[in-house]
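> A predicted structure for the sequence below; I have some questions about it.
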Amino acid sequence: QTLPAKYHLVQVAMSHATAELYCRSEYGSHLASIHSDEDNNAAQQLCFAADIAAQQDFWIGLNDIAQEGVWEWRDGTAFDYGSTVSGGVDPWSTIGSGNGQPNNFNGNEDCVQFTSEYGF
């Protein structure tokens, strides 16, 4: 499914790295970068429109792969939205089992997902 050339929703299980490669090869772009309420709402609406029956998670481009705790987007743009400091939304769920994310479980969590468990 697609919204006006902004985001594509691919419901195929793959790793974050594979999803990034898929975006590059299929669309000539990167995993989603979210810089505003408009971006966030567009991505959420695409997920809601998919009429998901079971819990699903969707990769977005935010990660701290290069340096733990230093968040950046796959396309190289600044992490300027998604924190209470920037006036955006708090990107980490505080509901249910999502409380305390990101927690870098086992020292090996570096990538961010939209998840249907918390309404995206």
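That came in fine, so what should we check first?
> contacts and neighbour counts: CA atoms only from here.
Will do.
> how about the nearest residue to residue 120, chain neighbours excluded?
residue 114 (5.1 Å; CA to CA, 6 or more residues apart in numbering).
> can you spell out which helices and strands pack onto the longest strand along the chain?
Counting residues, the longest strand found in the chain (DSSP state E) is strand 57-63. The contact analysis (3 or more CA pairs under 8 Å, 6 or more residues apart in numbering; DSSP states H and E) places strand 57-63 against helix 16-27, strand 72-73, strand 111-115.
> next up, a structure to set beside the first:
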Amino acid sequence: GVEYGTDKKLTCMKIITPATTYDQATSLCADSGGYLASVKTVDKLAMVVSLAQGNNLWIGLDDQATEGVYVWQQDFTHLTSTQINDTFTKGEPNNGWNVEDCVHFRGNTGRLNDQHCWDNMLGLCETLPIESTC
């Protein structure tokens, strides 16, 4: 796992295997007491770049409930225009082919992208630390 401190809180992140769909990755993270990671800032994105080592990773953001309204799993807040500018690949999210509802970290660009949810990829889980350690 990796420790990441922000806003005086510490979070723990780990990549889960095997590669699964978005919904399966969500369940695997929940089973370990966490959620697919929130990547809302440039600093956190840089940490994910280091952790991912070129892999594509599911993160906890989707618009499955309402098209165009992206919701973070962690706190159910909506994706902001600042977050899009800071973390997404230029021109994304674009709902390509009208079927891209789940968001992943794209290993080859180091940015976020929307993707169809049935793709299989590794998941990036985030949990709160237990007694200040991961």
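That came through fine. Because the structure is a prediction, the values reported are computed rather than measured.
> and for stretch 31-47 of structure 1, what span of structure 2 is it aligned with?
Using TM-score structural alignment, stretch 31-47 of structure 1 corresponds to residues 36-52 of structure 2.
> with adjacent residues omitted, what lies nearest to residue 14 of structure 2?
Spatially, and ignoring its direct neighbours in sequence, residue 14 of structure 2 is nearest to residue 1 (4.5 Å; CA to CA, 6+ apart).
> which residues touch the most centrally placed residue in structure 1?
For structure 1, the residue nearest the mean C-alpha position is residue 60 (2.6 Å; CA atoms, centre = their mean). Contacts for residue 60 of structure 1 (CA atoms under 8 Å, 6 or more residues apart in numbering) come out as 31-33, 111-114.
> counterpart of it in structure 2?
Residue 60 of structure 1 maps onto residue 59 in structure 2, by TM-score structural alignment.
> quick check: that match vs residue 125 of structure 2, distance?
8 Å (CA to CA, to the nearest Å).
> what is in contact with the two at once?
36-37.
> name the SS class of residue 117 of structure 1, please.
Assigned by DSSP: H, G, I helix; E, B strand; the rest coil, the conformation of residue 117 of structure 1 is helix.
> report the contact partners of the alignment partner in structure 2 of residue 118 of structure 1.
Per TM-score structural alignment, the equivalent position to residue 118 of structure 1 in structure 2 is residue 109. Contact analysis of residue 109 of structure 2 by CA under 8 Å, 6+ apart lists residue 89.
> same question for the one 3 residues further on.
The neighbourhood of residue 112 of structure 2, defined by CA under 8 Å, 6+ apart, consists of 87-89, 92, 103-106.
> which of the residues you listed has the most neighbours?
When neighbours are counted by other CA atoms under 10 Å, residue 105 leads those with 29 neighbours.
> relative to residue 9 of structure 2, how far out is it?
In terms of CA to CA, residue 105 of structure 2 sits 23 Å off from residue 9 of structure 2.
> what of residue 73 of structure 2?
To residue 9 of structure 2, residue 73 of structure 2 is 18 Å away according to CA to CA.
> so which of those two has more stuff around it?
When residue 73 of structure 2 and residue 9 are compared for neighbours, residue 73 comes out ahead with 17 against 10, by other CA under 10 Å.
> right, and the more buried one touches residue 38 too?
Yes - the criterion here is CA atoms under 8 Å, and residue 73 of structure 2 meets it with residue 38 at 7.5 Å.
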